[in-house]
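1. Model the following, please.
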Amino acid sequence: MQRAYGLMNTIKACYIWTNTFNDAEIAEMMVVDACFVLGFLIVMHVSYRGKSYTGKSLKLCTIMHDLVLLENQIPLFFLHEMFQCTVLKLKSDISFIQLIKPVIVSNNLFKAKLKFDKVSFGTNDHFLSLLHQCYMPPDNIKKDDMTKIIHSAIDLDRAGVKFKPSEDPTWLMGMEVKQNRVPCFFWSWNRPTLTMPVLSIDDTTEFLFRNLIAYEQSFETQSYVTSYAIAIDMLVNTQDDVAKLVESKVLVNYMGSNEEAANMINNICKNVSSDDSYYEEEWDKLNKYCNGYWPKHIAKMRSTYFSSPWSIIALVAGIILFLLQALQTIFTINS
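-> Prediction:
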């Protein structure tokens, strides 16, 4: 408790509700919360079978997810102080970063591993801000004003754009359009590829996105998660778009159906405003390609004549009817 009283002014600076409680109540809440979190993380770290959480995977997952809720955040500097005067004295072979790492890793949105080595925390940091740091773009990727809109995944596919998972990306949320550097006359040999991180869609995806976006909207920080969510929202309009991304192995859908996944993605950015984009350069490449003569007309043809089995059947029937009519005309002339 003495640690809490000694850090009271710093603790109060992290919250807006501190006028509602006196110092004793705040100190008690902070100590109780910190002890619970540290106790839970120790159980997770040592996997001790006698503890109440072990063996109950649903509770474990629920608590892990609850720890990154925006309304549940506890300042890491205070958690670190409590760690030093409790856990470290009993178990000196573990660092604070090692202890809290499972919380961040278990809430990863992507299949690629989080790069946790460069993560650091300050006075105002908490679990959610650390998770946010893990998605930070490198310095060479600059944000621009959001001015461009791209087609959905299925429309891009009809125009000839391919989708491919990113291999060892320098930025976990990075998307890159790779084009053939040598101009080629044949359309099929000059198709661009959009490389993307492999996104996992499950029942926790929406709440993770919403909390990260709420954090960006509430604090003075870069809005790269919001930019990514808007980008995915542009790519996905219907369940067909989800099916295409799943087929291309850039999206893993653990939800009940592609329609559920599409609805979830479309709901993430509702009532969210952002003027920042980290993909403008790549979207410019896509739009220039899609507005070209051949991609535009091939996409229109595929949308009109090959969008469903019935349209394909109708096209084939029309061609057969035309050929039969032509043959009949030829035989009539010859006879």
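2. From now on I want contacts and neighbour counts done on CA atoms only, so please keep to that.
-> OK.
3. so how far is the longest helix anywhere in the chain from its chain's centroid?
-> Assignment by DSSP state H gives helix 309-334 as the longest helix of the chain. Distance, stretch centre to chain centre, for helix 309-334: 50 Å (CA atoms, centre = their mean, to the nearest Å).
4. Same check on stretch 270-288?
-> 15 Å.
5. M30: helix or strand, and which one exactly?
-> helix 23-46 (DSSP states H and E).
6. which strands and helices sit next to that helix?
-> helix 2-6, helix 76-85, helix 96-105 (3 or more CA pairs under 8 Å, 6 or more residues apart in numbering; DSSP states H and E).
7. what angle do the last one and helix 23-46 make?
-> Interaxial angle, helix 96-105 versus helix 23-46 (axes from the mean of the first three to the mean of the last three CA atoms, to 10 degrees): 80 degrees.
8. Now do helix 96-105 against helix 76-85, angle only.
-> 130 degrees.
9. Can you give me the buried ones in helix 96-105?
-> By 16 or more other CA atoms under 10 Å, the buried positions in helix 96-105 come out as 96, 100-101, 103-105.
10. Show the residue spans covered by the helices in the stretch 101-250 of the chain.
-> 127-134, 153-159, 205-218, 224-235, 239-247 (DSSP state H, counting those that start in this stretch).
11. Let's see this one next, to set against the first:
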Amino acid sequence: MKESIEDAKKGYALEVEDVLDVEMLLIDGCFVLKLLYRYYLINYPPKEKNQISTGNPIFSSIQMCPNVQHDLILLKNQLPFFILEKLFPFTLDRIPDISLSLSQFVILYFSNSMNYESKVSTIPKKSRKFNHHILHLLHNNYLPDNDLPKEEGLSEFMHSASEFDYAGVTFMPDSEQGMFNFKVKFSEARGIFKWCHRACFEIPSLCIYDFTEPFLRNIIALKLCCPGVTCLFTSYAFLMDRLIDNAKYVGVLGKAGVICNYLGANEEASDLFNKLCKEVVLGEFYFSEACKKADEFSKH
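-> Just a heads-up that it's a prediction; the model follows:
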């Protein structure tokens, strides 16, 4: 840690000479790693053990677990990821029968709070990109394998769900389970109704928890200050903001299976997206093609 302290300081935008020291790197790093290991052993216990003791201040408290997860995704609380990578091999030997990578531990820990299938076998062994910190790793984990086309600025063809619904556009969850798979498909009309095509707007399904808003907000903030971060999440937030113009259409998208609202009232879910992008400048917009197709159908 003494060898890493100067490189760690370069990861912060503000002067941290007075607060960042070797002891902080060591204690914070070990805390995060032990948290990841404890979560794994509780939820994926070794075969020879039926139960892992949860008698600690975090996992024995229902409220403490989400609070710690929330704190770990705040941009201002991030620890340089290379610090965790340096400590990881020294601590992993103390955890029996585990062959996961550090990235897998992190993704599993947050999988219960995000719209992600928590199966160890489906999580990549190694992260495909360089990670500045945990929040950056979660950002990279959601990126699609293929680059999406983009345009400068928000699409002028973007309408609300109420306008699309009035024009006869139906909504359904995307079948590919990708966070950014927005598509518009047209059904085939037959017989005397060959002129009448129906449009279906396929939208990635989203479960909205208390964790959703701080996660998206911090990912958007990450884009504003970190090089190499795409506008995908910002585009996603802008698109959902335009679609959800009021609480009524949270219910419409909910009935279509696009949104699962665990916040309670639909007003809370609509407020989440309507306030998320205030005073945020959108660079590129990634979903223009789907929006244009839906707009063309609406005009017809």
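12. Would you mind reporting the TM-score between them?
-> Remark: TM-score between the superposed chains equals 0.85 [TM-score structural alignment, normalised by the length of structure 2]; 285 aligned residues with a CA RMSD of 2.5 Å.
13. Quick check: nearest residue in space to I74 of structure 1, chain neighbours excluded?
-> H126 (6.0 Å; CA to CA, 6 or more residues apart in numbering).
14. Looking at structure 2, name the residue matched to that neighbour.
-> The pairwise alignment with structure 2 assigns H126 of structure 1 to H133, based on TM-score structural alignment.
15. my read: that match touches Q78, true?
-> Yes. Counting by CA atoms under 8 Å, H133 of structure 2 does reach Q78; the two are 6.1 Å apart.
16. more neighbours, these two?
-> Higher neighbour count among H133 of structure 2 and Q78: H133, with 20 against 17, using other CA atoms under 10 Å.
17. contacting residues around the more buried one?
-> 78-82 (CA atoms under 8 Å, 6 or more residues apart in numbering).
18. can you do 7 Å?
-> For H133 of structure 2, the contacting residues are 78-81, by CA atoms under 7 Å, 6 or more residues apart in numbering.
19. Mind putting those into TSV with distance to S205 of structure 2?
-> Shown next, in TSV, are these (distance: CA to CA, whole Å):
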residue	distance to S205 of structure 2
Q78	28
L79	31
P80	32
F81	30
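20. conserved subset of the residues you listed in structure 1?
-> Here is what carries over to structure 1 from the contacts of H133 of structure 2, by both residues aligned by TM-score structural alignment, their matches' CA atoms under 7 Å: 78-81.
21. Return the member of the residues you listed nearest to A199 of structure 2.
-> Nearest to A199 of structure 2 among the kept ones among the contacts of H133 of structure 2, counting by CA to CA, is Q78 at 43.5 Å.
22. Check the gap between that closest one and Y236 of structure 2 for me.
-> Applying CA to CA, to the nearest Å, the value for Q78 of structure 2 to Y236 of structure 2 is 23 Å.
23. Who are the contact partners of the counterpart of L206 of structure 2 in structure 1?
-> Counting by TM-score structural alignment, L206 of structure 2 corresponds to L199 in structure 1. Taking CA under 7 Å, 6+ apart as the contact definition, L199 of structure 1 lies against 109-111, 250-252.
24. cool, I58 of structure 2 as well?
-> 64-65.
25. That one sits in which helix or strand?
-> I58 of structure 2 belongs to no helix or strand, assigned by DSSP H and E.
26. how close does it sit to D271 of structure 2?
-> I58 of structure 2 is 30 Å from D271 of structure 2, by CA to CA.
27. Counting neighbours, what do you get for K270 of structure 1?
-> When neighbours are counted by other CA under 10 Å, K270 of structure 1 comes out with 10.
28. which SS state does the equivalent of it over in structure 2 fall under?
-> Residue pairing (TM-score structural alignment): K270 of structure 1 is matched to K278 of structure 2. What DSSP: H, G, I helix; E, B strand; the rest coil gives for K278 of structure 2 is coil.
29. before we move on, what about the one 3 residues further on?
-> Assigned with three-state DSSP, V281 of structure 2 falls in the coil class.
30. Hmm, V281 and S235 of structure 2 touching each other?
-> No. Between S235 of structure 2 and V281 there is no contact under CA atoms under 7 Å: 10.3 Å.
31. the more surrounded of these two?
-> S235 (24 against 11).
32. What residue in structure 1 is paired with the more buried one?
-> Using TM-score structural alignment, S235 of structure 2 pairs with S227 in structure 1.
33. residue contacts, the closest residue to that match other than its chain neighbours?
-> Nearest in space to S227 of structure 1, with sequence neighbours left out and distances taken as CA to CA, 6+ apart, is S277 at 5.3 Å. Shown in contact with S277 of structure 1 (CA under 7 Å, 6+ apart): 143-146, 227.
34. ok so, going back, for the longest helix of structure 1, packing partners?
-> helix 293-305 (3 or more CA pairs under 7 Å, 6 or more residues apart in numbering; DSSP states H and E).
35. Just the buried ones from the contacts of S277 of structure 1?
-> Listed as buried from the contacts of S277 of structure 1 are 143, 227; burial here means 16+ other CA under 10 Å.
36. Now, the contacts of S277 of structure 1 that are in strands?
-> 144-145 (DSSP state E).
37. between the contacts of S277 of structure 1, which is closest to Q325 of structure 1?
-> M146 (53.7 Å).
38. Look up how far P309 of structure 1 lies from the closest one.
-> 38 Å.
39. What is the nearest of the contacts of H133 of structure 2 to C225 of structure 2?
-> Q78 (13.1 Å).
40. The closest one -> structure 1?
-> Match for Q78 of structure 2 (TM-score structural alignment): Q73.
41. so what's that match closest to, chain neighbours aside?
-> With CA to CA, 6+ apart, the residue lying closest to Q73 of structure 1 is H126, at 6.0 Å.
42. From I11 of structure 1, how far off is that neighbour?
-> Distance from H126 of structure 1 to I11 of structure 1, by CA to CA: 12 Å.
43. S120 of structure 1 now?
-> For S120 of structure 1, the distance to I11 of structure 1 - CA to CA - is 19 Å.
44. quick one, which of those two is more surrounded?
-> Shown here are S120 of structure 1 and I11; by other CA under 10 Å, I11 has more neighbours (21 against 12).
45. Does the more buried one lie in a helix or a strand, and which?
-> Secondary structure (DSSP H and E) places I11 of structure 1 in helix 8-12.
46. tell me, that helix lands on which residues of structure 2?
-> Against structure 2, helix 8-12 of structure 1 falls on residues 5-9 (TM-score structural alignment).
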